[in-house]
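In: Sequence and predicted model, in that order:
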Amino acid sequence: METKGTSPSTGPDDSNVSENELPIPPSEAKKWVHMDKVDLEKLKWMTDMPKPKPLKNNEGFVARFNFEGDILPYDADVSYREALHHHGEEPGRAGYTLDELFILIRSKVLQQRHIGLRTLANILRNAKEGLYDTAVNPPIIQLVVEAGVVLLLRFALDESSHHVYGEAVRGLYYLIASEPDERCLAMVQPWAPAGLEPGVSSNIHASEKSRKELDEEEKELKDIEVIKLDIIRALIRMDTHIRLRYILETVKPNPDTVIYTLGIMTRIVRHSLTAAWKVVQTPRLLSVILENFLPHNLSPLLTGENVSSMSSVYGVPLKQALHLLRVLAARGRQLAAVLVNTHDVMGRILTYVSLEPSEVAIPLQEALSLSQEAYAMWATLLAYGLSKAEEAIANFYPLIVKQLVFYRDKVPINEETEKNKFNYDVGAQLINSLTRALNVAASQTLLSSRMKLNQGTVIGASGKAEVLPPPSLSWDDLSDIPQLIETCLKKWLVQLERTGQTSFSALRLLGSCCSFLEAYYLKWKDQSSYSGEKCNQKLQKLHDEVILPFLNSTCFSNLVSSPP
């Protein structure tokens, strides 16, 4: 690998070193005990380090990294005390090349394997953050994959030392996963239709023809050949998910390794429906995650201690674990049904959403983030029409109303926006869940009438129309919700119009209110309680008193021209 330029630099100057440059004359060294045979090559390493050869204009050079993964300047003046000089091809240059790091990772010395893996993980992290985009050609991720990094990391996962397998997990996470992508996907929630999550498969898996060809030929291919075609598929083939389950279940690693492991699992699930089913069908994997990282007991989070500062996260509810299950559920209705019916995910969701916003202030961000993920998953389960998710709305209706009252009375949208960020995020997901519940409840009247007439509503596996049973949730069960959300929208739009101060999270909360009211007024006309005159009056009032003044305000113009 070279930094951008024309050609790599050559090795160090191998010219002979005169005796005057040596720390002691060889004749003197022979007088010492066990120094009767003098090794001139070793004595040369006790002399001053040679300076790198000057580079020509626009000439490239082999990149060398420090232990944090930073590329060192070609002629960087680094003290030997930094331990970055070694017996490599360029002894005058500090740092390690990728090839030299790979040699360290294969070493029989534990400390060298640890240093090599730690540095490599830092390099992969920096590469994912784009720090090398304008400096290195070809891209580092491409280089390390072609050089066999996947196999190196997979073998390192089998090590017994936590120094080694921990860095291997971190390196694998930064190789295949992307935290910025997950954050961006979280930001578009709850606007994604029906809670859908995008798949992130390889080019060969995205093509049905190529996928079928690989299915037929995979048994004859070696692991390294499958890696070149599809890294995630190769990792599953090498039982990476099973090894990670063993680490979580038996080894019980530190918090960082647990979180990186959950991130790797999430990336595997995003790959394809096939990969998602592999995770679900892995014996004890989901049970280990649920029992250890999604318990019903929330007391560890109520201490105010951040997850990153805990010595162990076993027994602590983790938002990353719930995020993994949400992505898993979004892959298909059958997968979601397995989580609900076999693993009692709904019970855990209700535990996490039962936290009142006033009880989880900013120092308890983990608890608020957990509530946000719980509502997001609840919305996904409601989109599939799963009965337990519908029944939970009715059972927790008083709590839901209480939380909406809190937002109506206590949460401003134009004051202390940073302090209220997590309240905004939780509120957006809460209202999104209610929007899904409203869509479910709106279908009850239609499905009930068709059920009485025995009219089919869907085409079953036999090709015949089948009758869907009506949901347990009715339109009247949500009678208090529309007025509360409409009041919140009015309050927040007026506040926003007055000051113009807001944030992205606050606007996302506003958008959730608008989405709910849109669904409400569209679905209302199909209900027995519908009154055309009353509906038109309410819409006209909302438009004239709230929406139109806001659209004509300077605040709206500023938001359109310069969104937060």
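Out: Yep, that arrived. Numbers count the residues shown, from 1 in each chain.
In: from here on, contacts and neighbour counts on C-alpha atoms
Out: Noted.
In: Go ahead and flag the most central residue of the chain.
Out: residue 182 (4.1 Å; Cα atoms, centre = their mean).
In: List the buried residues for the one helix or strand that residue maps to?
Out: Remark: residue 182 resides in helix 179-188, with elements defined by DSSP states H and E. Residues of helix 179-188 classed as buried: residue 186 (neighbour count, 16 or more other Cα atoms under 10 Å).
In: cool, stretch 107-119 as well?
Out: Quick answer for stretch 107-119 (16+ other Cα under 10 Å): 110, 112-119.
In: same deal with stretch 431-447?
Out: Applying 16+ other Cα under 10 Å to stretch 431-447 flags 431-445, 447 as buried.
In: So which of those residues belong to helices?
Out: For those, the ones inside helices are 431-445, 447, with DSSP state H as the criterion.
In: Just say helix, strand or coil for the nearest residue to residue 86 once chain neighbours are set aside.
Out: Excluding the flanking residues, the one nearest residue 86 by Cα to Cα, 6 or more residues apart in numbering is residue 94, at 7.8 Å. Recorded secondary structure, residue 94: coil (DSSP: H, G, I helix; E, B strand; the rest coil).
In: what about residue 94, distance to residue 481?
Out: Noted for residue 94: a distance of 65 Å to residue 481, by Cα to Cα, to the nearest Å.
In: Structure two is appended below for comparative analysis:
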Amino acid sequence: MERIRPRAADLNEVDDDDLIDWPPAACVVRGKAPAVSSASTATPDPLPPRPRPLLGSIRERDTPPENADAARPGGGKPLSAFRRARMQRSDPPKPPAPAPDAPLPLQDPTRDPGGGAGPEAVSTLLADIAQDNERKIAHMSYADREEELRDAEAFFGKDLLAKLAQRRAQPQAARGWPELERLSIDDAPIPSAATPPPAPTNDTGDELERLRATYFPDEPPTVPAPLAWTVEAPTVPDSEAQPRFDFHGRVISRPNDVYTEAPDATYLAGLHHHGQNPTAPGYTLEELWHWSRSHVASQRCMALAVLQRIATTYPLDRAADSDVHRMLNADACAVRARLLFTARYLLDDRHRSVARAAAECLAAACQSVSSVGTQVLLASEAPVAADPTLDWHAPHLDATDVHARPPSFHAPDASHLELLQHDWVDGLRTTHLFDALERHLADPDAPTAPVCEILCAMALHTSAAAQDLCARPTLVPVLVAHGATRSTWPLAKTPWPQSDALLALLRMVQVSKTCAAALVVQGALDPVLRYIILPPQDLLAPQAASYAHHEHVLATIALRIYAALGRYGLNSTSVREFQSSLPTWGAWAARIWPQLGDDDVRWYTMHALFDLLHVWTCAAIQGPAHGDLGANWPAVQGWHTYSLAVLSQRGSSSSLALVTQGCAAAHLATWYEAAQRFSLPADTAAMQQIAQALHTKWASMASMDMTAYAPRMAAQTDAATVQTATINLSRMARAWRAFLALAHATASTELATLAHAQLLAILRLPLRELCSAARAADSLVTAHRTCIVASCWGIHGTEALLRQLLALGPEEPTLAAQALPNMVAPAGPTVWAILAPFFLDNVRAPKGRASLVAALQNKAPLDTLQVQRPEPLAVDTDPRTGEELWQSRAAGLPLRIDWPLLAIDDLLHSGEAHVFNVRDGLPADWDWSEADVVQATLDVGLYVAEQHVIPSAYLWLAMIKIFLLELAPPAHPAATGAATGRDLYAWPPVATRLERLMAVADAPSQDHTLLLDEAAAHVLSPNMPLYQLYTDVLGLYESISMHHPLFARVLLPPLAMAYEADYRRLFWREYAMLLPGIRVGVDEAPCVRGARLDAYLWPCESDKDVLLAYAHALAQGRVSPAQPLLYAIAVHHTSAALWHDEGDWGIAPLPGVQALLARTVLTAPPFGLCAPPRG
């Protein structure tokens, strides 16, 4: 029993009657017992009470021991504690002692009429009642509930029921510490009947927070994660919860709805889950991951089915802006990587139903993250293939920076999810996916369609997966079956052959000559011949559009496969097999050519047909690979009639028509050269007429401005537009290269001139921007860019050769290393010997790697039709300090635009540069000084700059770095590199070349669109901005320049109004003492954005600090008419600020600045403008 201690004053005359045992209910109503009053009900004594002692006298009361009256059992033995406690529980409880007469407190109206019931008991009672009501409602029929609802509406009213329903639907409070009932220390006054009870307050949470901040400041304001189990979780999730998906994989529009109005009583026993919110419809991804790990096979199948539909409904689309796409693509597509891993993990499940569901889910997941376009005709058009960049971090890189690379990745330390994010195909390969698929196919009842989709996705994305697939005799037949043998041909009924399976076989052929030979040996390509031997039905008779489209798709890919084999010289016996069907194909092409529209699917078939004729004609001239009589000159010498029939007709002017005629022209040129070689009769006049007809037809298209394609290839353009522009340019480049070959064969000067001009115009486009890591995510862009370079490579002319070098992508280091000596040789006899280590270290061509561009031009053996992935540059360290050796962020291919001047960067970092400190970086006989390197660099820079291929901003930036060579101490005192020289800019050979380079940089024909800061962002490291570089060069000019005129000119470009005011503020205010020595004329002002003086005057200056610096320079005589450029700048901007019209000067009035300028300039004799000029 809990006892209430009496007051201290009452202890003076304590009596047993005052010690009352109160019932427990009286102690919990308000957290304390009622007040005790033993005074009589008579009128109180008016005398003042006796003084109370601070502490009452303490008296010891004898308390009888518990169970003192309990009878001992027979024998008189004492009871054990266990038996005594048991007897206490069995005895009826004693009634409480009667309470003395005292005024009862007013009962709380919120309690039950009996009084004394605690809040916990009331809450329990209400909860029991609510649960009982829910059970009754659940077992009521729909009609009974409707009747009860009508009765309630008639009794309470619709408004009250609506408010009650609205209060029920409100979410609970945020999760936090449970509310604790605090006990008051002071006695509360006895409420009377006239005094209403105090209204309940809502500041309990604030009081608890105040106590926590006062006594427990180190405790967090919310429940820590380890103690989350101590509080009740909210039943309704907040608005930040994950989206919920239905069984179709779609997001539920109202995920917080609780379906309690179901028309039957079985809704609680239906489909629901045991997540945090089991009454909400649908599933979150976390709940689906949970179900995928269930011990019940059917639950795993359900989770996989929903995940499969989610992947199909929301594929990887960077342009999509929905909440679900953002959630799936967040953190470098971490959710998609987890989906792939879950499906791959369950593919090895011991339950066949789960394994089949996992195969379908994995196929859908692979298709959802595929970066290969769904249009198989576009995917098979290019003669070469490329691997897309599958690193999901790469799309976040800057597309304008061709040298931007994703963060370094160390595969041995990565998890499976990180491997999938870096390269999902390679990540699946590391899990031995092909072995799992072979085990899956061991089940004869297992469906093969998902396996085919997985194999297609793997083979179309990486050459390594396609190469591994060629060595799997169990998996290759799956592609052959779904691509050819499972369906009838010509098409009669569904299912139709899968074009993706044929496209995967084409990729396997393009990977390497070895893989193609393996497929030929396995006989995997023989069934594909039926699409050529038996042409599509519409070649002979009209056909339904759907049938004709699919038949032409299959025939096009089959022609591409055998064209690729012809480029390798493999399977030449197939020529004899489709020889009989070629007249049908040729007659169809000649008949249908004038009738085709611009986007007709039959253009692709015709293009593939003439490409096949051209390839096998070249193979026949070179001789059969196997010594048989398949591809030889007698077999192909009559094929030229097919090309003549097409080239002699006029038709569409689309890019597809252009590239198709280009293939026909290439075939005709090859045949004509072979006929002349074998001394066979050929109609030369007819050939020349064909060349003249081509010139006449396509000259109008050539008159179009090629620069219209430049904006479509810019970095800000979306990926789809860039892909379309690249494919069109590739078609044009291949066609004009074929026309150039026909012009050379027929000695047609007009066609040769036109074709050369068109190819040079294509080279002038920003092809380098297609080499960025962001663009490499599209394999079609990389493949067609390689075709453009291969088509334009080898055309004559200095500008053409230089632009070809700049267009080389990161996959062509061997060709770049071979071309660089020829590019540098015209600059001087010893230039290459001096600069070769710098250029070759920048390219770093691996040994034994062939060039695909050279192989496509028959200048090297063709071992692959696959664009090889670039290998990252090796990271080397200094042998003495152990620090990582420096290399330019623009190292590698594509070459930086200012590649002739790249040796200056190595000189600036000579103490830590890679070329100076790596083993065998310099040849043993290399012994040149820094002055020799600078002089040779300027010679190459002048030669290349005169061809107008380097923007002027890069030239000025290089000249600034030449002056910075005067202060290039090594970054580490113990570094290996040698010290640099001094006063190079004043050495006459260098000074003469600098002056010539400045004149070339300011030439009107030069490209002046870029600013220095934009050029610096491409070649300098991020921790070295242009402002820091400009600060260094100003300090160097102040210390050593002696006001050298060339040194002074390189300080001027950042003073133009196109730059930020920080540069002008630094020059005119912080380094004002330098102004008197800079005497540059107006005609010597460096060009900025194509303007000289106007670039420094307009728009007018609006920065207050710069304007005051101008005024002080004029008032103090630091700038005078003897300095024409600086004087014109200061006077112009000061006058604009003092006397200006907003319409003419372009700036708003500056009243406060005007007053300061007036006091500075007009009232400061003898230095003011009003003072007479000094003698």
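Out: Yep, that arrived. It should be emphasised that the depicted structure is a prediction, and the values quoted were computed from it without experimental measurement.
In: Residue 94 and residue 481 of structure 1 - which one has more neighbours?
Out: More neighbours surround residue 94 than the other of residue 94 of structure 1 and residue 481, with 25 against 20 (other Cα atoms under 10 Å).
In: Which position in structure 2 pairs with residue 332 of structure 1?
Out: Residue correspondence to structure 2 (TM-score structural alignment): residue 332 of structure 1 is matched to residue 512.
In: Please disregard the earlier target; I meant residue 398 of structure 1.
Out: Match for residue 398 of structure 1 (TM-score structural alignment): residue 580.
In: buried ones in the longest helix seen in structure 2?
Out: Ordering each helix of structure 2 by length in residues (DSSP H) puts helix 719-746 first. Using 16+ other Cα under 10 Å as the test for burial, helix 719-746 of structure 2 gives 719, 722-746.
In: helix or strand right after it?
Out: Helix 719-746 of structure 2 is succeeded, C-terminally, by helix 749-763 (DSSP H and E).
In: In structure 1, what stretch matches the helix or strand that that next one is followed by?
Out: Using DSSP H and E, the next helix or strand after helix 749-763 of structure 2 towards the C-terminus is helix 779-792. Under TM-score structural alignment, there is no match for helix 779-792 of structure 2 anywhere in structure 1.
In: So which bits of helix 779-792 of structure 2 are buried?
Out: Neighbour-count burial for helix 779-792 of structure 2 [16+ other Cα under 10 Å]: 779-792.
In: Likewise for stretch 143-161 of structure 1?
Out: Neighbour-count burial for stretch 143-161 of structure 1 flags 144-145, 149-154, 156-158 (criterion: 16+ other Cα under 10 Å).
In: Check the contact between residue 279 of structure 1 and residue 239; I expect there is one.
Out: No - at 10.5 Å, residue 279 of structure 1 and residue 239 do not qualify as touching, with contact defined as Cα atoms under 8 Å.
In: Counting neighbours around each, name which of those two comes out higher.
Out: residue 279 (22 against 13).
In: and that one, what pairs with it in structure 2?
Out: Under the alignment defined by TM-score structural alignment, residue 279 of structure 1 is paired with residue 469 of structure 2.
In: same thing with residue 319 of structure 1?
Out: Counting by TM-score structural alignment, residue 319 of structure 1 corresponds to residue 499 in structure 2.
In: was I right about its match contacting residue 484?
Out: No - the criterion here is Cα under 8 Å, and residue 499 of structure 2 misses it with residue 484 at 9.1 Å.
In: Aligned against structure 2, show me the partner of residue 536 of structure 1.
Out: By TM-score structural alignment, residue 536 of structure 1 lines up with residue 688.
In: one step back: what about the match of residue 332 of structure 1, distance to residue 243 of structure 2?
Out: Plainly put, residue 512 of structure 2 is 46 Å away from residue 243 of structure 2 if you go by Cα to Cα.
In: Over to residue 208 of structure 2?
Out: 34 Å.
In: Then residue 958 of structure 2?
Out: From residue 958 of structure 2 across to residue 243 of structure 2, the span is 54 Å (Cα to Cα).
In: again with residue 1036 of structure 2
Out: Relative to residue 243 of structure 2, and taking Cα to Cα, residue 1036 of structure 2 is found at 60 Å.
In: Look at those two and report which has more neighbours.
Out: residue 243 (19 against 16).
In: so what corresponds to that one in structure 1?
Out: Aligned partner of residue 243 of structure 2 by TM-score structural alignment: residue 63.
In: what ranges do the strands span in the stretch 251-400 of structure 1?
Out: Taking DSSP state E, counting those that start in this stretch as the criterion, the stretch 251-400 of structure 1 carries no strands.
In: ugh, wrong one, I meant the stretch 51-200 of structure 1
Out: So, for the stretch 51-200 of structure 1 - with DSSP E, counting those that start in this stretch - the strands run 136-137.
In: Now do the contacts for residue 1104 of structure 2.
Out: Neighbour list for residue 1104 of structure 2: residue 1153 [criterion: Cα atoms under 8 Å, 6 or more residues apart in numbering].
In: residues in structure 1 matched by the helix or strand containing residue 940 of structure 2, start to end?
Out: For residue 940 of structure 2, the element it lies in under DSSP H and E is helix 930-945. Across structure 1, nothing matches helix 930-945 of structure 2 (TM-score structural alignment).
In: Stretch 300-314 of structure 2 now?
Out: Under the alignment (TM-score structural alignment), stretch 300-314 of structure 2 falls on residues 113-127 in structure 1.
In: Return the mean post-superposition distance for that stretch against structure 2.
Out: Stretch 113-127 of structure 1, aligned to structure 2 and superposed, deviates on average by 1.6 Å (mean Cα distance after the TM-score superposition for structure 1).
In: Check the burial of the closest residue to residue 319 of structure 1 other than its chain neighbours by counting its neighbours.
Out: Nearest residue to residue 319 of structure 1 in three dimensions, chain neighbours excluded: residue 370, at 4.8 Å (Cα to Cα, 6+ apart). With neighbours defined by other Cα under 10 Å, the count for residue 370 of structure 1 comes to 25.
In: Tell me which entries of the buried residues of stretch 143-161 of structure 1 lie within helices.
Out: Going by DSSP H, the helices hold 144-145, 149-154, 156-157 from the buried residues of stretch 143-161 of structure 1.
In: In JSON lines: the residues you listed, plus distance to residue 255 of structure 1.
Out: As requested, these are exported to JSON lines (distance: Cα to Cα, whole Å):
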{"residue": "144", "distance to residue 255 of structure 1": "27"}
{"residue": "145", "distance to residue 255 of structure 1": "27"}
{"residue": "149", "distance to residue 255 of structure 1": "24"}
{"residue": "150", "distance to residue 255 of structure 1": "23"}
{"residue": "151", "distance to residue 255 of structure 1": "25"}
{"residue": "152", "distance to residue 255 of structure 1": "23"}
{"residue": "153", "distance to residue 255 of structure 1": "20"}
{"residue": "154", "distance to residue 255 of structure 1": "20"}
{"residue": "156", "distance to residue 255 of structure 1": "19"}
{"residue": "157", "distance to residue 255 of structure 1": "17"}
